[in-house]
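Engineer: I would like to see how this sequence folds:
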Amino acid sequence: MISRRNIRVKVMQLLYMMDAGKGDNAIKNPVAELEKSFEKTKELLVYLLYFTTEVARYAETDAVKKANKHLPTLEDLNVNTKLAGNELLWQIVENESFKKAVEKVKPENLINPDFLKRIYNNLVASSEYQLYINAQSREKQKEKEILRFIFTNLMLPDEVFTSHLEELFNNWDDDCEMMDQMVNNYLSKPNGYNLQEIISEEKWAFAKSLLISTYNKRQYLLDLIKPKLQNWDSERIASLDMVLMQMGVCEFLYFETIPTKVTINEYIDLAKEYSTEQSGFFVNGILDNIHKELAQADKLNKIEFKQKK
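Structural biologist: Take a look at the predicted model:
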């Protein structure tokens, strides 16, 4: 489930923390810290998926509560429970990987019932919900769209709910954009993901290698970068940009199966997204300059890239 883009973001965040951390705040075991970061990501993902399913299942709870009123109205007795029978919802709820993840993380202990009811009421008031319950058939695309609507249009923009997430998960700010992608990917194909292993062995090896190589070779990487900064005011260069450039040069030199164009494009995008407005242009210029220099010196060994020529 974790993509290489996600991995680069995690490594970037950790290297940035390590660069800033001094004395008692220093990270003693970077690999263990990275592993812990991925575990926190998994816990956050499971909670968001569970909350989404609980909003959908609340239709049945709402119907029971209204029917049990002392003097229920006709409307109370006719609450539409179509959403509670959503086929994708039950495909997720009955998925063995999902059930194991829920058993381990125990998201039910973290849910605030008031927030659950709040999101559900906002759903019922929406035109999207009315279109869904009034449709006579169950189309796979529509089943998927209503769950995505709950997550993307109701949960994520709700400041009360996201404040709740910040209190529960200290990685929410770092992982929020990643969660948008991961939850929607899961809703597209829940049976295609193993929530016990959100990062494959191959990708975990890439993550560890990128972290360790960039950190251990940081002085050599800086020696390659600094001469290219002559036309830039070093005091105005964002610390995060330096981390991104070190990671990029590290990929040039030590990751032979990653094409240099892919590396440059990835770090330009990360600079634009996580650093300053000028960072994309800056990182592009420096990495492109270093890439040309390394290529001229025949220091790039890109196996797959060369085979594709």
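Engineer: only C-alpha atoms for contact and neighbour calcs from this point on.
Structural biologist: Will do.
Engineer: Was I right to think residue 55 contacts residue 118?
Structural biologist: No - in this structure residue 55 lies outside contact range of residue 118 using CA atoms under 8 Å: 9.3 Å.
Engineer: More neighbours: which of those two?
Structural biologist: residue 55 (24 against 17; other CA atoms under 10 Å).
Engineer: And that one, which helix or strand is it part of?
Structural biologist: Element membership for residue 55, per DSSP states H and E: helix 30-67.
Engineer: What is that helix packed up against?
Structural biologist: Secondary-structure packing of helix 30-67 (3 or more CA pairs under 8 Å, 6 or more residues apart in numbering; DSSP states H and E): helix 4-20, helix 87-93, helix 96-105, helix 113-124, helix 140-148, helix 172-188, helix 201-216.
Engineer: buried ones in that helix?
Structural biologist: Buried residues in helix 30-67, defined by neighbour count with 16 or more other CA atoms under 10 Å: 30-31, 34, 37-63, 66-67.
Engineer: still on that earlier bit, can you redo the helices and strands packed on helix 30-67 as CSV with distance to residue 239?
Structural biologist: Shown next, in CSV, are these (distance: least, CA to CA, whole Å):
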stretch, distance to residue 239
helix 4-20, 8
helix 87-93, 42
helix 96-105, 35
helix 113-124, 38
helix 140-148, 36
helix 172-188, 17
helix 201-216, 15
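Engineer: One more sequence to fold, the one below, so I can look at both together:
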Amino acid sequence: MHDFTQRFLFDDTDVRGELADLQGSYAEVLAKHPYPEPVAQLLGEMLTAASLLIGTLKFDGLLILQARSSGAVPLLMVECSSEREVRGIARYHAEQIPAGAGLRELMPEGVLAMTVDPAQGRRYQGIVALDGATLAQCLSNYFASSEQLPTRFWLNADGRRARGLLLQQLPADRLKDPEARAASWEHLITLADTLTAEELLGLDNETLLHRLYHQEAVRLFEPYPLHFRCSCSRERSANALTSLGQEDAQRLLEEQGGTVVVDCQFCNQRYVFDASDIAQLFAGGGIEGPSATRH
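Structural biologist: Below you'll find the model as predicted:
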């Protein structure tokens, strides 16, 4: 299994962890657009972060990470479903991206929005400034400033593999004393901070956890598979046309020479609608497939 998340627990303290490994799904995302290396690395880190976070949430639905800035990368967006289906995209100005550029150079004055969109219930969104040196620092700052459980991230990607580690402090159970809880949390974080990019990208989970926490009682659970999947469809594209209204859709049809083309930015899939499709759509007949009048 090359794409998965894997949970672990510390038996003697109130801390859980999650590890994520993305290879095939990461490659699928990068294959859709010719990303410069720094952008590919940052996109890999965000894919990993979303994959880690989905394991901390108990809901059916979608987690969306969306970063915007005034710099060379104005948009970075990743989605991960509760079924661990991931997709992502970046918008960038290639001429403004130097080799080796990091988050601060790529996304100055950036803001990151984290949206939880459950299938049932209310949508929630939290926002944090991209004021850290890395995406992992920014996400850690978000949890430190919110009322949620203390959470820390370690993320790395190299254009071929994207890996991440998450630690999260749980409500008091095994350790009731506040000082003991704080000391245990800081101890585990300090050990994780010794992890190098080479180790995170190169070691399997068992070896990595043993290297960091061989003196701790750690339980590693079965992995959950991840995979790339785009949620676009002909039906969703038709719904987007419907939302324009019949008059605007007809005008668009005329402007584009008799066909309306809807492109998915995430996967480059193209959906084409001709005059018969548009008429059927607004007549209430729906769109089950491309019109038989088109070849």
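Engineer: Now the TM-score, please.
Structural biologist: Once superposed, the chains reach a TM-score of 0.27 (TM-score structural alignment, normalised by the length of structure 2), with 133 aligned residues with a CA RMSD of 6.2 Å.
Engineer: picking up where we left off before, so which of the helices and strands packed on helix 30-67 of structure 1 comes closest to residue 244 of structure 1?
Structural biologist: Nearest to residue 244 of structure 1, of all the helices and strands packed on helix 30-67 of structure 1, is helix 4-20, at 6.7 Å by CA to CA.
Engineer: got the angle for that closest one vs helix 172-188?
Structural biologist: 170 degrees (axes from the mean of the first three to the mean of the last three CA atoms, to 10 degrees).
Engineer: For helix 4-20 of structure 1, name the packing helices and strands.
Structural biologist: Contacts defined by 3+ CA pairs under 8 Å, 6+ apart place helix 4-20 of structure 1 against helix 30-67, helix 201-216, helix 239-254.
Engineer: Which residue, other than its chain neighbours, is closest to residue 26 of structure 2?
Structural biologist: residue 44 (6.5 Å; CA to CA, 6 or more residues apart in numbering).
Engineer: what about that neighbour, neighbour count?
Structural biologist: So residue 44 of structure 2, with other CA under 10 Å, has 30 neighbours.
Engineer: a strand runs through it, doesn't it?
Structural biologist: No - Residue 44 of structure 2 is assigned helix when assessed by DSSP: H, G, I helix; E, B strand; the rest coil, not a strand.
Engineer: these two touch, right, it and residue 162?
Structural biologist: Yes - using CA under 8 Å, residue 44 of structure 2 is in contact with residue 162, at 5.4 Å.
Engineer: shared neighbours of the two, anything?
Structural biologist: 26, 156 (CA atoms under 8 Å, 6 or more residues apart in numbering).
Engineer: What is the helix or strand where residue 62 of structure 2 lies packed up against?
Structural biologist: Counting by DSSP H and E, the element that carries residue 62 of structure 2 is strand 61-68. Contacts defined by 3+ CA pairs under 8 Å, 6+ apart place strand 61-68 of structure 2 against helix 37-54, strand 75-81, strand 111-118.
Engineer: Check which residues of it are buried.
Structural biologist: Quick answer for strand 61-68 of structure 2 (16+ other CA under 10 Å): 61, 62, 63, 64, 65, 66, 67, 68.
Engineer: What's the local residue count around residue 128 of structure 1?
Structural biologist: 14.
Engineer: where does it land in three-state SS?
Structural biologist: From three-state DSSP, the assignment for residue 128 of structure 1 is helix.
Engineer: Now do the same contact list for it.
Structural biologist: If you count contacts by CA under 8 Å, 6+ apart, then residue 128 of structure 1 has residue 146 around it.
Engineer: before we move on, the earlier item: from residue 78 of structure 2, how far off is the residue nearest to residue 26 of structure 2?
Structural biologist: To residue 78 of structure 2, residue 44 of structure 2 is 10 Å away according to CA to CA, to the nearest Å.
Engineer: follow-up on the earlier one: now the strand holding residue 62 of structure 2 against strand 75-81, angle please.
Structural biologist: Using the same axes, to 10 degrees, the inter-axis angle of strand 61-68 of structure 2 relative to strand 75-81 is 170 degrees.
Engineer: if we can go back for a sec, mind picking the one among the buried residues of strand 61-68 of structure 2 that's closest to residue 199 of structure 2?
Structural biologist: Distances from residue 199 of structure 2 to the buried residues of strand 61-68 of structure 2, taken as CA to CA, are shortest for residue 65 (25.9 Å).
Engineer: Look up how far residue 202 of structure 2 lies from that closest one.
Structural biologist: For residue 65 of structure 2, the distance to residue 202 of structure 2 - CA to CA - is 26 Å.
Engineer: quick one, helices of structure 2?
Structural biologist: 24-31, 37-54, 103-106, 135-145, 178-192, 197-202, 205-213, 234-244, 246-255, 275-282 (DSSP state H).
Engineer: Need the ones you listed in JSON lines (columns: distance to residue 16 of structure 2).
Structural biologist: Shown next, in JSON lines, are these (distance: least, CA to CA, whole Å):
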{"stretch": "helix 24-31", "distance to residue 16 of structure 2": "25"}
{"stretch": "helix 37-54", "distance to residue 16 of structure 2": "12"}
{"stretch": "helix 103-106", "distance to residue 16 of structure 2": "27"}
{"stretch": "helix 135-145", "distance to residue 16 of structure 2": "15"}
{"stretch": "helix 178-192", "distance to residue 16 of structure 2": "10"}
{"stretch": "helix 197-202", "distance to residue 16 of structure 2": "18"}
{"stretch": "helix 205-213", "distance to residue 16 of structure 2": "13"}
{"stretch": "helix 234-244", "distance to residue 16 of structure 2": "38"}
{"stretch": "helix 246-255", "distance to residue 16 of structure 2": "51"}
{"stretch": "helix 275-282", "distance to residue 16 of structure 2": "50"}
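Engineer: Relative to residue 116 of structure 2, which of those is closest?
Structural biologist: Here helix 37-54 is closest among those (CA to CA), at 9.4 Å.
Engineer: which other helices and strands contact the closest one?
Structural biologist: Taking 3+ CA pairs under 8 Å, 6+ apart as the contact cut, helix 37-54 of structure 2 packs with strand 15-22, helix 24-31, strand 61-68, strand 75-81, strand 85-91, helix 135-145, strand 151-157, strand 162-169.
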